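J.: Mind folding the following:
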Amino acid sequence: MKKLLLLALTVVSLSASAQNSASNKVISAKADALQDKIIAWRRDFHEHPELGNREVRTSGIIGKHLKSLGIEVQTGIATTGVIGILKGGKPGPVVALRADMDALPVTERVPLPFASKVKTQYNGQEVGVMHACGHDSHMAILMGVAEVLAGMQKELRGTVKFIFQPAEEGAPAGEKGGAEQMVKEGVLENPKVDVIFGLHINSQTEVGKIVYRPGGTMAGVSDLQITVKGRSAHGAYPWSSIDPVVVSAQIISSLQSIVSRNVNVTENPAVVTIGVIQGGSRFNIIPESVKMQGTVRYFTEYDEKLVTDNVRRIATKTAEAYGATAEVMLPFSNHYPVTFNDVALTAKMLPSLEAAAGKENVMLRPPVTGAEDFSFFQQKVPGLFFFLGGMPKGGNSITAPSHHTPDFYLDESGFTLGVKALCDLTLDYMAKSK
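T.: Here you go, the predicted structure:
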């Protein structure tokens, strides 16, 4: 009897495996057939970038495409967000797929025929606007996924929720936006999402490859502002002052000891960076105050408290030792949680990534100290966020232009792998949830 049961289970397992293999081949063929359309969408978005909470043209194109596929569309979520709901022909879980839409205040330097020439006002200055982080490719890929899955609607064992999110790079000053605002406005409800998948193109990972990490994959982040107040004086008479410039220099130097002497870097990395220091107006005047701004990053709640507590202590006590004061605002204007890939979900879905890219092309990666507001979705539902190669084959990952720079460049031949991976994750999750 046991042998018969084992044989039956083996047959079922082989049958499911064969079905998955056949499904993967269908998806692969459909994705390859869409390559030219995906590249065209990406180039259009790239040539017409829009900053966070200003993605009006962008969201209009996305909404029109989803409607053309017969997908239920909701617009105006978190200002300019677009939601598409595709109800499958069979009951099952709700799988969310997310792409971000916003560009950056960067002037493009890449000599492409579809390079951005857009200019706009940002923080009171005229700036260029560029998709310098690959969000244009994310949108194009997810539009391709929507077209593939809409063509398989009757076979879908569940519902797919397509989330096109504004302001991933942060909302403009005085505004709300991004994933946090989408969550507050109920994007994970009606229907209630069971799991969420997302990807990020990477200009320093070779095209055709996927990299991932279970657990903390991208850092939690808070920005900070420290205002040091002393006493102004003529630069020729420093003894009459309490010099906030000297105090600030001591604070900046001492902050470096947090990572080197307080954080156990054998377990998790951390970062404390001061990127802005402003003070004074003339070479021979000691100013009354100095303002610093920076960022702290971490991978656990313990390290978040450790780092932030030490920043406050070092800044305030160093200032006090010099007779000055230091006001610490941490976080100052934004805070993203750790982008945490659910460990069980990652293990469960790893075969899907390997089926899409080939096992030899899926690699474990170290933690990334960059941050992602995809983490707000993962706080509510299990999620998996992975990286898709966008560097030309044979490229040098060290010298390839990095994200958020004027020379950022992507090899478009890898976009269809993103479509295959997200489709495989969706269908395989639905199949495993029966």
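
J.: Could you use CA atoms for every contact and neighbour count after this?
T.: OK.

J.: middle-most residue in the protein, spatially?
T.: Nearest residue to the geometric centre of the chain (C-alpha atoms, centre = their mean): residue 372, 3.3 Å.

J.: Hmm, that one is touching residue 216, no?
T.: No: between residue 372 and residue 216 there is no contact under C-alpha atoms under 8 Å: 11.5 Å.

J.: what about residue 232, neighbour count?
T.: When counting by other C-alpha atoms under 10 Å, one arrives at 18 neighbours for residue 232.

J.: Please name the nearest non-neighbouring residue to it.
T.: Among residues not flanking residue 232 along the chain, residue 288 sits closest, at 4.4 Å (C-alpha to C-alpha, 6 or more residues apart in numbering).

J.: For residue 333, see how far away the one you found is.
T.: Plainly put, residue 288 is 24 Å away from residue 333 if you go by C-alpha to C-alpha, to the nearest Å.

J.: Could you also give me the structure for this next sequence, so I can compare it with the first?
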Amino acid sequence: MDIKNEIENLKEELISLRRDFHQHPELGFQEFRTGKIVADYLEDLGLEVERNIAKTGVVGLLKGKHPGKTIALRTDMDALPLTEETGLSFESDNEGNMHACGHDGHLAMMLIAAKVLSSRKEEIKGNVKFIFQPNEEDAGAEIMINEGILENPKVDAAIGIHLWSLLESGKAGVAAGPLMASSYYFKLLVNGKGGHGGAPHTTISPILAGIDMIKGLQEMVLNEVDALKPTIISFGKVNAGTYPIIIPEKMEIEGSIRCLHPDTEAVQERMGEIIEGISKVHRTTFSLEFKCGNELLYNDQEMTEFVEGVTEEVVGKENVVKSDISVMLGEDFAEFSKRVPSTFIFLGSADKKKKTDYPHHHPKFDIDEDVLQLGVEIHVKTALTYLNDQ
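T.: This next block holds a predicted model:
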């Protein structure tokens, strides 16, 4: 039986898996039920399985009959702290948590891909590692990698697929180079001198200093950063004071930096210089901390050209989008892409009639289940072609 027909025969199971995961969402590092289902499923297929990597992650290893390279297929498992408003019959039964980013579909696609590939074990030259990653929304990939998932056997290449509501159903986005931005979260604490609002000359206002810092950083992005190097500094949280006539001691500012280029460190350094200069003018002190959300996701040129060919075979050349798909959103598949030749693919899932065109992380987000088979086919054919034509 050819691959497309085999996947078609597994469609009912594919959708059933997706709906079960959707109905039982679990947050990052809490994917205990999800991880157990995944691990048990892979073991039933005869794969070598490692459980509880990075707390809840799972890796299944399919060893082909013949020696060769190793390709990793990676998917994510975590849900979001969001109350669902889809009204689906399989709506989340875990109140306040929801699969609003497509990870439920990713899980189902990967499991069915593992089933199809395991049935072809005798013809595979090399190995397939199925990586089920926890906590993608807050950088779980690096922890798994630090626990050795790219070794024994050593991974030679990796791919990931993300269902994407920014593309029409049936289309796929495949492009080399920078695809998804790096993201760093920052916490800025501005320290002043509190006092009476009627005697501001006896105080040092952290609020006035903080406002100037926010304006200064926005002007930096506008006037100092090359417009051909997309950069965003956004502010998501500001907290200061308790009462209208009290000038507070401190002001807290939190936000993020996103860069679709590799010069994030230089942006952070300049950010620190501007804050320091404004702080001196206002006679405040400050502390500034950065936390990495995601590194820059950069698709390898050669690997992307290879995957592009496979994807064209699956969805049709006319449905492969190769430009204008990069976004300032983050994705920690970047941890794989900076270590091994990798490609990350967007698989369109937007169908207005089916109401699957809501943005990711929206309480009404849903996926077009008819595209799940395409994702399975891309996984399977990419792995087989990469290994057997090496």
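
J.: Can you pull the TM-score for these?
T.: The TM-score (TM-score structural alignment, normalised by the length of structure 2) is 0.96; 389 aligned residues with a C-alpha RMSD of 1.6 Å.

J.: rewinding a little: who has more neighbours out of residue 288 and residue 333 of structure 1?
T.: residue 288 (18 against 13).

J.: rewinding a little: shared neighbours of residue 372 and residue 216 of structure 1, anything?
T.: Taking C-alpha atoms under 8 Å, 6 or more residues apart in numbering as the contact criterion, the residues that touch both residue 372 of structure 1 and residue 216 are 338, 339.

J.: doesn't residue 345 make contact with residue 167 of structure 2?
T.: No: Residue 167 of structure 2 is not in contact with residue 345 according to C-alpha under 8 Å; the separation is 11.5 Å.

J.: what about these two, which has more around it?
T.: It is residue 345, of residue 167 of structure 2 and residue 345, that has more neighbours when counted by other C-alpha under 10 Å, with 23 against 19.

J.: Aligned against structure 1, show me the partner of residue 364 of structure 2.
T.: Matched across to structure 1, residue 364 of structure 2 falls on residue 407, judged by TM-score structural alignment.

J.: ok, now residue 27 of structure 2?
T.: In structure 1, residue 27 of structure 2 lines up with residue 51, judged by TM-score structural alignment.

J.: would you say that match is within a helix?
T.: No: judged by DSSP: H, G, I helix; E, B strand; the rest coil, residue 51 of structure 1 forms no part of a helix; its state is coil.

J.: still on that earlier bit, okay, and the common contacts of residue 167 and residue 345 of structure 2?
T.: Common neighbours of residue 167 of structure 2 and residue 345, counting by C-alpha under 8 Å, 6+ apart, are residue 173.

J.: ok, residue 311 of structure 1 - contacts?
T.: If a contact means C-alpha under 8 Å, 6+ apart, then residue 311 of structure 1 has 255, 258 as its contacts.

J.: So it, which state does it fall into?
T.: Assignment for residue 311 of structure 1 (three-state DSSP): helix.

J.: Check the gap between it and residue 302 of structure 1 for me.
T.: Using C-alpha to C-alpha, one obtains 14 Å as the distance from residue 311 of structure 1 to residue 302 of structure 1.

J.: now swap in residue 256 of structure 1 and tell me
T.: To residue 302 of structure 1, residue 256 of structure 1 is 19 Å away according to C-alpha to C-alpha.

J.: Kindly report the same for residue 156 of structure 1.
T.: Per C-alpha to C-alpha, residue 156 of structure 1 is found 42 Å from residue 302 of structure 1.

J.: out of the two, which sits in the busier spot?
T.: Remark: of residue 156 of structure 1 and residue 302, residue 156 carries more neighbours, 22 against 10, as counted by other C-alpha under 10 Å.

J.: Alignment lookup: the more buried one to structure 2.
T.: Under the alignment defined by TM-score structural alignment, residue 156 of structure 1 corresponds to residue 124 in structure 2.

J.: For that match, give me its contacts.
T.: Residue 124 of structure 2 neighbours (C-alpha under 8 Å, 6+ apart): 63, 64, 65, 66, 384, 387, 388.
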